[in-house]
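Novice: For reference, the sequence and a predicted model appear below.
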Amino acid sequence: MGRVLKLGRVLVLTGAVLGLVTPAAQARDDGARTSSTIKHVANIPKKGAFAASEAYSTDLAFQGRYAFQGNYHGFTVYDIKDPAKPAVVSRVSCPGGQNDVSVHGDLLFLSVDDPVKGDSCRAEPTSPAFRSAWEGIRIFDISDKSRPKYIKSVRTDCGSHTNTLVPDKTGKAVYLYVSSYGPQNDFPHCKPPHDSISIVKVPLDRPTAAKVVAKPVLFPEGGNEKQETLLAPTSGCHDITVFARRNLAAGACMGDGVLMDISDRERPKVTARVTDDNFAFWHSATFNAAGDKVVFTDELGGGLGAACTQAVGPQRGADAIYTVEGGRLVKQAYFKIPRHQSAGENCVAHNGSLIPAKGRDIMVQAWYQGGVSVVDFTDATKPQEIAYFDRGPLSPRDFGGAWSAYYYNGHIYSSDIQKGLDVLRITDPRTDSAAGKRLKVLNPQTQ
């Protein structure tokens, strides 16, 4: 979700672990339209402190038999050994937007991009104009999935809107590429120019020693600041996806889309850069399996607007598919869901990931109230939707829909902002080859 402007250090050992809840998983279609190849097999609704409409469900990560779902009020751990019967293992109350989540081994990382009075899970919101305001990364020990423990915080400039987990080359540490934006002169921890990211290094044998080790400037000349159609000028990045084994990264940086060389994990270098007059907010990026294509998303309206109406059209608030040719990004086509949504439904391109189908480039993607879409972009010039799950509009009107949708070990998992966790199954000859593939971990921004 895009946020243009920001509104508005005592280490604690544990977040508040809420009472365990294991409701029966049921499919809640709510008037959904679906393709014939998609089956909605389960839903776990938000509960307790997470049930409030402002407790938005956000991003997902996966490890073994577990799924981890961020929420503006904390995060939830699910047992998904049986995808048709997911069960809540724990809910941890630790408010902070967006609480995007990544996992590695016994560690879980949360991004906090709302200023609070200190880093405690009980800290009250405050203004970023105060020097004591805290934003950044929270680190939890998840060795006991039923009782995660909050063990460390790291302040980062302008907070942490998203984080991308990057393995180092020795296996002794992981890096977090922290994307953030929205500088103002009166913000002591977020002053302009902010054309950089923060890099946090986490030693795996001593995670409490995690710290910021670099703040590389990606746009020394200031980035795209003059395009009139932008939601906001470039001032950092919104999200970064890394293709670690090829030492590549793709950055969605507000007004710019970039390729980076991350051979030196602490010194990423921009090697290619593109802008697009149709794009309002470069939001996220996904490589294909070969690393020679990138799908960038445009979050027109910051996720709050109805960008999937007939009046907006097929090119704004869409994906843009690029090929990587000689180190350059070459645009091939736009893709946008073909189903027009109502003027009351927030809808725009959002988070997705690859389905590991043999010989094809297929991704599943969330579109807020536009639902979940499966797109074949094997022919980069002619992307096409091959499956979808699209709930009816929320009533009363509210911000909602699918925040993220990812394929993991045979099923699609969707984090629905208001409805909780959805599990879908796709049966299609083009994706069937992915059904037997098994991953040990999936952080979707780490390909």
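Specialist: Okay, I see it. Everything quoted here is computed from the prediction, not taken from an experiment. Numbering: from 1, shown residues only.
Novice: contacts and neighbour counts: CA atoms only from here.
Specialist: Noted.
Novice: Just say helix, strand or coil for the spatially most central residue of the chain.
Specialist: Geometric centre of the chain, nearest residue: D59, 5.0 Å, by C-alpha atoms, centre = their mean. For D59, the assignment made with DSSP: H, G, I helix; E, B strand; the rest coil gives strand.
Novice: What are the neighbouring residues in contact with it?
Specialist: When contacts are counted by C-alpha atoms under 8 Å, 6 or more residues apart in numbering, D59 touches Q69, G70, N71, N99, D100, V101, W403, S404, S415.
Novice: how about the helix or strand that contains the last one: buried residues?
Specialist: It refers to S415. Element membership of S415, judged by DSSP states H and E, is strand 411-416. Neighbour-count burial for strand 411-416 flags H411, I412, Y413, S414, S415, D416 (criterion: 16 or more other C-alpha atoms under 10 Å).
Novice: do the same with stretch 138-158
Specialist: So stretch 138-158, judged by 16+ other C-alpha under 10 Å, has buried residues 138-142, 145-158.
Novice: let's bring in a second model and compare:
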Amino acid sequence: MPRLSRLLPCLLFLAGLLPLSASAQTAALTSPSSSGAGGFGHALAMSGDVLFAGEARSIHAPGRVLVYRWTGDAWEQHAELTAAEAEVGDGFGEALAVDGDRLVVGASSSNAAYVFDREGETWTQTARLTPPDEAVAGPKKRAFATSVAVDGSTVAVNVTDPPFTFDPGKGAVVVFEEGRDGWSPGEVVAPAERVDGDGFGDAIGLQKDELFVSAPSANGNAGHVLRFVRTDDGWQETETFTGMNGQFGTALHLDGDELLIGVPGAMNRVGAVQIARRSQDTWALQDTLTAGDESQNGRFGQSLARTNNFTWVGAPGTEKNTGAVYRFPREGGRSAERLVHPASTPGDRLGGALVGHGDRIVAAQPGQNYGARMTGSSSITAFNASTNTWSDTPISAPSRDIFTAVTGEKTTCSGGKASLFDCKEVDLLSFLPVDAISDTPGVRVNDVWGWTDPETDRDYAVVGRVNGTSFVDVTDPMRPVYVGELPMTEGTEAKIWRDVKVYENHAFIVADNVGKHGMQIFDLTQLRDVAEEEQPKTFEATTIYDGVHSAHNVFINEDTGFAYVVGSNGGGQTCGGGLHMVDVREPTKPSFAGCYTDVGTGMTGTGTTHDTQCVVYRGPDERYQGNEICFASNETAVSIADVTDKSNPKNLSRAEHPRSAYIHQGWLTEDQRYLFVNDELDEMSGITDRTRTMVWDVSRLDDPQLVTEFFLSVPASDHNLYIRGNTMYQANYSSGLRVVDVSDPTKPREIGYFDTLPFGKDAPVFEGAFSNYPFFESGIVVVTSMQEGLFILKKADPEM
């Protein structure tokens, strides 16, 4: 997976790595709030003593909205709402707005907004609103209903860019009116001067005949807010508000004659809130609220709410994303009181969403449990302004456990299925869900490698997690055993990227964007001595190489005993993000050996390497036989280098393709004549509508030639591929493991697959199979699937 901070910072919600940028607010006392990522509580709304919390982005179940009722001393679940035509991945619950007995639910993955009306104690779906063709027409992909607003019989819904777009388009708002004959087709409201990528519609305020729409990315992320009024000729633009630079309008809260405008990027992301007030029919910015403590990266103003006596402001970035909520007296108060939940920890992002009514305020913690948007294990928490206390018990969504371990016997792929999973010519030997190899809610897995103990011949899968590494004995592949874990380096943060390789009975582990992690080195022979009653045992690193702090990846040339740490950042000798070469011939005494950086490659031109394979060259180019050659995937090109002399590495060539988006990773055929390369983002960016692998002839290392592009039948993004013999094994996110015959490298042919993500479509998204390891002598293939767990697979035996 690419470090998107180099590419698209606004899209980092998948990993919870940066503060979220969209917050949908509406009019009235019951303004909803959204933190944008779709896990439980990322969207909130409140009507009197009823609280709504969306859980839109489970990839294993349809989206839902949980309804809670205030009992006088606690919030108790009252109902669960889903779309009438609910399906996995529908996004239902991504945005919420409520006005009295009417609730509007956004579901951008379904391109729909749903209207629910209350009769008695029951909420019933009464309408499904979809955008008129003119709102989504054009060559660029559009998403509908990431932000919604409601005022009586009027509903406003935005049209914006879908997640991970590489070609942002023009935003709009569609206003629907309910009449005697039902709902109108919708009037498209847009600014007079429409600009691609300005975020128009990210937040909406609606009240009677006034509509306020923000464009927080306008003018280089300075942002502005536009006001529209309803006339006999439709909605007319009347004025534009500009204020402090820094995503002005990320959040809106419209309350009578006052409009609160969140500016979380102001003052170097310290953040601010500006207040516009109405005098007759004229609005003007009149006041500014700040946190007072100027917490850097606090993003004060990310979310907004009002209660009887207070204005509330969320600052989810404070204290290393622990988050905080600030309250100001409504009448003339600029002095803030900072409220921090006593149980919040770094990464929880308290205040990522807010909603209030009366004396009650509810705050989301969208980053809790590693931003567990897939598992529902994040929570929301309530504060009672009258008693000045936080609730003792967080508000959580009921569990929807989908997966249980599959062990004990082989599940044959038959009729295109093995248990829940689609397959072809690949059998399921066993499966351990994430919670079977980690005891922390919300954990996801990432990389995987393997180790065979030379003394006992036992096989182990070394499984990366967001918060550490798990060791699983797979010697009996139908009865895997979770032996133990190595936690992440103390003082670092849990993030989605962890990478591991094995050399001389030691695991070498790096993690990206996490702080001073270093390269953990762990003596795997310790696994021999773990008694059954100790399992899973928690270990400590044998040693830590501190020449780098964070890094994206590591590769080890087992023939030479050199490790290549790539994508280094955050401190130490980063080598410009290129190859940081380490002598690990004595694994517990690693030493820096040199740098190689191909300046001019990489998204920023600094030579950043995402992944690499380094070999003692035995290929057809006789000039370099016996030399150590690296094939570095450098985001924009493959950089081929001779690193035999670590003090003087030499670039030999670049393999560049004019239609590439992100050169991610590659692997050589065993004769070292061909290099198979994946481009992780070409499917997402629209370069191709099917999974594509590029095949390069590298028989002349100074002149690589593209010989073919191999396409699968599905649009999933490709991630990590490895070749053993004449077979290539690709971990391709939402389409799982793909098995490809490469006996003729110029004519690859898919021969099997196992889809580790059993629900939803094979879309180009960062979900599903992350990596695989096909090099055990037994022929098993271990696959990590991010939210699902560890799969132990094997190609089906040929029929006799």
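Specialist: Great, that's in hand. Just so we're clear, the structure is a prediction, and the values are computed from it rather than from any experiment.
Novice: Superposed, what's their TM-score?
Specialist: TM-score of the superposed chains, computed with TM-score structural alignment, normalised by the length of the first structure, equals 0.72; 363 aligned residues with a C-alpha RMSD of 3.3 Å.
Novice: hmm, back to that, looking at the contacts of D59 of the first structure, which are in strands?
Specialist: Q69, G70, N71, N99, D100, V101, W403, S404, S415 (DSSP state E).
Novice: would you list these in JSON lines and tack on distance to I80 of the first structure?
Specialist: Output for those, formatted as JSON lines (distance: C-alpha to C-alpha, whole Å):
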{"residue": "Q69", "distance to I80 of the first structure": "12"}
{"residue": "G70", "distance to I80 of the first structure": "16"}
{"residue": "N71", "distance to I80 of the first structure": "18"}
{"residue": "N99", "distance to I80 of the first structure": "21"}
{"residue": "D100", "distance to I80 of the first structure": "19"}
{"residue": "V101", "distance to I80 of the first structure": "17"}
{"residue": "W403", "distance to I80 of the first structure": "19"}
{"residue": "S404", "distance to I80 of the first structure": "17"}
{"residue": "S415", "distance to I80 of the first structure": "14"}
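Novice: what about K495 of the second structure, which SS state?
Specialist: coil.
Novice: in the second structure, what residues pair with the strand holding S415 of the first structure?
Specialist: With TM-score structural alignment applied, strand 411-416 of the first structure matches the range 780-785 in the second structure.
Novice: before we move on, the earlier item: go through the ones in strands among the contacts of D59 of the first structure and name the one nearest K201 of the first structure.
Specialist: V101 (16.2 Å; C-alpha to C-alpha).
Novice: how close does the corresponding residue of the second structure for that closest one sit to Y564 of the second structure?
Specialist: Counting by TM-score structural alignment, V101 of the first structure lines up with V500 in the second structure. V500 of the second structure sits 12 Å away from Y564 of the second structure, going by C-alpha to C-alpha, to the nearest Å.
Novice: Now list whatever residues contact both of these two.
Specialist: Shared contacts of V500 of the second structure and Y564, counting by C-alpha under 8 Å, 6+ apart, come down to V554.
Novice: which non-adjacent residue is nearest V448 of the second structure?
Specialist: Excluding the flanking residues, the one nearest V448 of the second structure by C-alpha to C-alpha, 6 or more residues apart in numbering is V463, at 4.5 Å.
Novice: My guess is that neighbour contacts N446. True?
Specialist: Yes. Using C-alpha atoms under 8 Å, V463 of the second structure is in contact with N446, at 7.2 Å.
Novice: So for those two, which residues contact both of them?
Specialist: T784.
Novice: Would you mind confirming that Y413 of the first structure makes contact with Y407?
Specialist: Yes. If you go by C-alpha under 8 Å, Y413 of the first structure and Y407 touch, sitting 6.3 Å apart.
Novice: before we move on, back to that, now, among the ones in strands among the contacts of D59 of the first structure, which is nearest to G352 of the first structure?
Specialist: S404 (6.0 Å).
Novice: can you pull the contacts of the closest one?
Specialist: T58, D59, L60, H350, N351, G352, Q365, A366, W367, S414, S415, D416.
Novice: Look at L712 of the second structure and say how many residues are nearby.
Specialist: 16 (other C-alpha atoms under 10 Å).
Novice: R397 of the first structure now?
Specialist: 10.
Novice: swap in W283 of the second structure?
Specialist: W283 of the second structure has 16 nearby residues by other C-alpha under 10 Å.
Novice: Map it onto the first structure.
Specialist: Checking TM-score structural alignment: W283 of the second structure goes with nothing.
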